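Visitor: sequence first, then the predicted structure, then my questions.
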Amino acid sequence: MTTPTVLPIETASLGDRSYLVHDGEVAFVVDPQRDIDRVLDLAEQEGVRITHVFETHIHNDYVTGGYQLARRTGADYHVNAQDPVGFERAAISDGDVVEVSPSLRVRAIHTPGHTFTHLSYALEGEHPYVFTGGSLLFGSTGRPDLLGEDHAETLARHQHASAHRLARELPEQAQVMPTHGFGSFCSATQTEGDASTIGQELTQNPVLRQDVEDYVREVLDGLDLFPAYYAHMGPANAKGPEEVSLELPERADKEVLRQRLEAGEWVVDLRHRRAFSAGHVPGTLNIGLDGQFSTWLGWMIPWGTPLTLLGEDPEQVSQAQRELVRIGIDELAGQSTGTPGDWTDAPLATLRQATFADLAQVRHHRPVSVLDVRNPREYAAGHVEGALNIPLGQLARRLAEVPEGEVWVHCAGGYRASVGASVVSASGRTAVAVDDSFDQARPCGLPVVADDA
């Protein structure tokens, strides 16, 4: 029997993986992202035909490419029979077996917890795999609260039972292949490692080592905020997302950019934070492509706000556009490339960058405000005494809470701090971005306190 080839397709900016699995001739795909050209290119490179597409669940963190991939290839599109969707699908339920080919036999396993209708897919045979979506992750599980707090405890109990079912029914050598858990906010906790088996999870995953009460209490107590744009993903996926163009939008010249900024539209500079700090168009925001660009932009922007992108070159804008369509931002108002001198005739603005040592020194000489843009549980675990906490995802709509005067903005490492400082600066305040690890705050002499201290 042919040994299956399992190829992950990483989407690092969202912390997710899709999978192409084939026997040398035919293939199936699990949880494909919106930009299906990556999947089609990989299938062509491998010389295989895609005949089946499987969704583990109606996704909350991205717009699926499964519907369009199935339409493009003629593949059977397997979606849980219990999911209310607005398109034709190959309905699949717990226990159903799909023979993709003689060596690719896939069994559906109902694993509620991340959602009520979540399915995992076991690839049976001499080399077993299980595609666990948002169920069993590496050392963790998918979070149970994305359908609302009212369902969180019930789903957490389901998640515990589902993980134990997988461990009970599958061999210990079965490779665990999750969709979430590589930085995704769909993960209940941070995951570790890059590969695992059922046997390894039995020794390291809390869900398989704790009783249900301890697991439920721990997982619910550990949950933090998740991106606001998640609210739009489920409805889009249940409807059946339309195909999207990745052609660059119309170029915006200096006058158009000026008008858009004056109108309050979002103009986002994609460059690295240090390039932005050295000189940028006043009023623009900095969300660099070197971090979780689409997550933070999607979290902050009022949904439907016109968006223009500024990049060093067309490739940078194209990458950003690809990331945005994955979360359902399909239309851009425009784009421009080059340097800030190509985008405005006005004097450029700068954004001071500093360290925690600089902040400690400054506080000895004059009063400054400290804005911590980390999420609440990060803040509660330890923060600079007196710092105001406004999570980055909420900052744009809570700017009125930011004090006037000089505001030093920090996060855990520098990326979110620069985004937040650019938002504060664009509002007319004086901002300083702390481009430093929070681990340096206490050694630099800053008083760090925890909420439970």
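Guide: Arrived safely. Numbering: from 1, shown residues only.
Visitor: please make it C-alpha for all contacts and neighbour counts, starting now.
Guide: OK.
Visitor: SS state for Gln45?
Guide: helix (DSSP: H, G, I helix; E, B strand; the rest coil).
Visitor: could you do Gly199 as well?
Guide: Of the three states, Gly199 takes helix according to three-state DSSP.
Visitor: do Trp296 as well
Guide: Here Trp296 is recorded as helix under three-state DSSP.
Visitor: in the helix or strand containing Pro8, what counts as buried?
Guide: If you go by DSSP states H and E, Pro8 is part of strand 5-11. Neighbour counts over strand 5-11 (16 or more other CA atoms under 10 Å) mark Val6, Pro8, Ile9, Thr11 as buried.
Visitor: any idea how far the residue lying closest to the first one once chain neighbours are set aside lies from Glu124?
Guide: This means Val6. Once its chain neighbours are removed from consideration, Val6 has its nearest residue in Val21; the separation is 4.5 Å (CA to CA, 6 or more residues apart in numbering). The span separating Val21 from Glu124 equals 13 Å under the rule CA to CA, to the nearest Å.
Visitor: more crowded one of the two?
Guide: Neighbour comparison, Val21 and Glu124: the larger count goes to Val21, with 21 against 18 (by other CA atoms under 10 Å).
Visitor: helix/strand/coil for that one?
Guide: Secondary structure state of Val21, per three-state DSSP, is strand.
Visitor: putting a second one here so we can go through both:
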Amino acid sequence: MFFHQRFVPGLAIYSYIVGDEKTKEAAVIDPTRDVNDFLEIASREGLHIRHVLETHVHADFVSGSRELKARLGDGVTIHASGLGGKEWTPPYADHVVKNSEEISLGSIRLKAIHTPGHTLEHLSWALFDESRSSDTPWLIFTGDFVFVGDVGRPDLLGEEARKELAHQLYRSVFETLPILPGFTEIFPGHGAGSLCGKAIGSRSSSTLGYERRFNAALVEKPEKEWIADLMDQMPLSPPYFARMKRVNKEGPPVIGPELPGQRRWSAKEVHERMCENCLIVDVRSKESFAAAHIPDAINIPFGPTLPTWAGWVLPYDRPTLIVLDRPEQMHEVTTHLLRVGFDDIQGYLEGGMDAWEVSGYPLEKSSTLSVHSLNKQLGEVTVLDVRTEKEWNGGHIEGAIHIHGGKLQENFSLVPHEKPVVVICGSGYRASIAASFLKREGYKDVANVLGGMTAWNAAGFSVEKSDGSDNSGCRTSETATTCS
């Protein structure tokens, strides 16, 4: 059997290629939109991709099923679940899958197992290698049903749907999953860093037996108690998740082999707004952005978490123009953005900020601050903590305002203008994003704390902790305002 697991850092996506080594028939499971890797692997191994299998309608990235079929032709069959009803059956599916249906690739069989809970239609695909055993699955692709160390969250479709999905998830875990032997290997749809669960481990695979023993979500207890424990301290889900659901349900546009966004824009064209209504996204480091940037630009530093934060904070109804350090980065930047549905990428600033600066166009700067300087200025500045609720509860600066970085644009009114605003996160990455939005909103004196709370704690400065008992949203106490 041919087997390949592909991992996308940041979004923490696992996709798979499996195939029969004799017939060379292959299937791709849960592909991302950037399909070149799958095509190159298939070509290198002499495989013929005949099937594309979806586990569910994804919320955190754009499915690559249509893209892969468009590149390979009509010899490819897209298989998607019809078990969530018409609303959640993608119209681009060539084969609408029912529970227990099977797909054959030579001696390899893939059997659909309905495992609702994360979504209504969710399937897991059990793999049988008939050269070894025709009646016992060797492994199972669990999608967002079971992860290493966790299970998929049931709350992405709203509170009313959450109640039913949580009930279905409980049944999938404790009624459906036990039919599989403990030695069955599990290969999930996500790894550590994904927001589709709250405690996903960093290992790329596990066995059901190991997870039954050490995965807290697979320990049976009364349903209400189990659901309460599952939902306790569940991280916020980004607003783009709802958009991804709609895109994947309806069918994303096909990109084709040529990536968008490769046009070069001169500094003069950018300054004269030739890219009409373009949002300028600066992907340089937080230090470079602080030193000099184009007025109103948004900073999301280049790296694996760029697509997640783009989905959190950027509007989808604006064309995007990129400022970067090196032109060769543009391919990866574009790929990151396309994975989360930002299709209207117009290009990048030719010559980068050097070209802008020598043209004499206006510049903005953002201040940076060491934790030692911040400690001396407490009381004279507004400290804005943009970390998660869990991070905040674990220790924060007394008197700080807490607003999750992804919620800042909804809560500018909670940040006073009267004092300088000092933004802090774990290391400075998220704080730079938030600071760029504050500058864009009209806050004049904004600083990013270098090293964030990691440096603050390392310096031995005092923190206070919260018990996390109130998760109702924004609230104010004598020492802090918090919004999660």
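Guide: Yep, it's here. All values reported here derive from a predicted model rather than from experimental measurement.
Visitor: in TSV: the buried residues of strand 5-11 of the first structure, plus distance to Gln200 of the first structure.
Guide: Rendered in TSV, the data for the buried residues of strand 5-11 of the first structure read as follows (distance: CA to CA, whole Å):
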residue	distance to Gln200 of the first structure
Val6	19
Pro8	20
Ile9	23
Thr11	24
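Visitor: what ranges do the helices span in the stretch 351-453 of the first structure?
Guide: 356-363, 376-381, 392-395, 415-426 (DSSP state H, counting those that start in this stretch).
Visitor: and the ones you listed: which comes nearest Gln335 of the first structure?
Guide: Evaluated with CA to CA, these place helix 415-426 nearest to Gln335 of the first structure, the distance being 19.0 Å.
Visitor: pull up the aligned stretch in the second structure for that closest one.
Guide: The counterpart of helix 415-426 of the first structure in the second structure, using TM-score structural alignment, spans residues 429-440.
Visitor: what comes up buried for that stretch?
Guide: Tyr429, Arg430, Ala431, Ser432, Ile433, Ala434, Ala435, Ser436, Phe437, Leu438, Lys439.
Visitor: how big is the offset of that stretch relative to the first structure?
Guide: Stretch 429-440 of the second structure, aligned to the first structure and superposed, deviates on average by 1.7 Å (mean CA distance after the TM-score superposition for the first structure).
Visitor: now the strands for the stretch 151-300 of the first structure?
Guide: When secondary structure is read from DSSP state E, counting those that start in this stretch, the stretch 151-300 of the first structure shows strands at 175-178, 266-269, 285-286.
Visitor: with the second structure superposed, average distance for the first one?
Guide: Read that as strand 175-178 of the first structure. Superposing on the second structure and averaging over aligned pairs (mean CA distance after the TM-score superposition for the first structure), strand 175-178 of the first structure comes out at 1.0 Å.
Visitor: in the second structure, which residues correspond to that strand?
Guide: Using TM-score structural alignment, the residues of the second structure aligned to strand 175-178 of the first structure are 185-188.
Visitor: which residue of the second structure is paired with Gly15 of the first structure in the alignment?
Guide: So, by TM-score structural alignment, Gly15 of the first structure is matched to Ala12.
Visitor: if I pick that match, what's in contact with it?
Guide: Each residue near Ala12 of the second structure by CA atoms under 8 Å, 6 or more residues apart in numbering is listed here: His190, Gly191, Ala192, Gly193, Ser194.
Visitor: can you check Ala167 of the first structure too?
Guide: By CA under 8 Å, 6+ apart, the contact set of Ala167 of the first structure is Ile198, Gly199, Leu202.
Visitor: redo the strands of the stretch 151-300 of the first structure as a markdown table? Include mean neighbour count and distance to Val409 of the first structure.
Guide: Supplementary listing: the strands of the stretch 151-300 of the first structure in a markdown table, determined by neighbours: other CA atoms under 10 Å; distance: least, CA to CA, whole Å:
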| stretch | mean neighbour count | distance to Val409 of the first structure |
| --- | --- | --- |
| strand 175-178 | 26 | 35 |
| strand 266-269 | 23 | 18 |
| strand 285-286 | 27 | 14 |
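Visitor: mind putting these into TSV with distance to Ser437 of the first structure?
Guide: Shown next, in TSV, are the strands of the stretch 151-300 of the first structure (distance: least, CA to CA, whole Å):
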stretch	distance to Ser437 of the first structure
strand 175-178	30
strand 266-269	23
strand 285-286	19
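Visitor: out of those strands, nearest to Gly234 of the first structure?
Guide: Ranking the strands of the stretch 151-300 of the first structure by proximity to Gly234 of the first structure (CA to CA) places strand 175-178 first, at 19.1 Å.
Visitor: that older thread, quick check, nearest of the buried residues of stretch 429-440 of the second structure to Glu258 of the second structure?
Guide: Nearest to Glu258 of the second structure out of those is Ile433 (CA to CA; 29.6 Å).
Visitor: nearest residue to the closest one other than its sequence neighbours?
Guide: Nearest in space to Ile433 of the second structure, with sequence neighbours left out and distances taken as CA to CA, 6+ apart, is Asn299 at 5.1 Å.
Visitor: from Gly199 of the first structure, how far out is the aligned partner of the one you found in the first structure?
Guide: Correspondence of Asn299 of the second structure to the first structure, assessed by TM-score structural alignment: Asn286. The span separating Asn286 of the first structure from Gly199 of the first structure equals 44 Å under the rule CA to CA.
Visitor: from the buried residues of strand 5-11 of the first structure, which two are the most distant?
Guide: In terms of CA to CA, the buried residues of strand 5-11 of the first structure reach their longest pairwise distance at Val6 and Thr11, which sit 16.1 Å apart.
Visitor: rewinding a little: out of the helices of the stretch 351-453 of the first structure, the one nearest Glu312 of the first structure is which?
Guide: Closest to Glu312 of the first structure of these, according to CA to CA: helix 415-426, at 17.7 Å.
Visitor: which residues touch the aligned partner of Leu297 of the first structure in the second structure?
Guide: Matched by TM-score structural alignment, Leu297 of the first structure corresponds to Ala310 in the second structure. When contacts are counted by CA under 8 Å, 6+ apart, Ala310 of the second structure is found next to Ile300, Leu337.
Visitor: next: Asp96 of the first structure.
Guide: For Asp96 of the first structure, counting by CA under 8 Å, 6+ apart, the contacting residues are Arg107, Ala108.
Visitor: the second structure: which residue goes with that one?
Guide: Across the two structures, Asp96 of the first structure finds its equivalent in Glu101 of the second structure, going by TM-score structural alignment.
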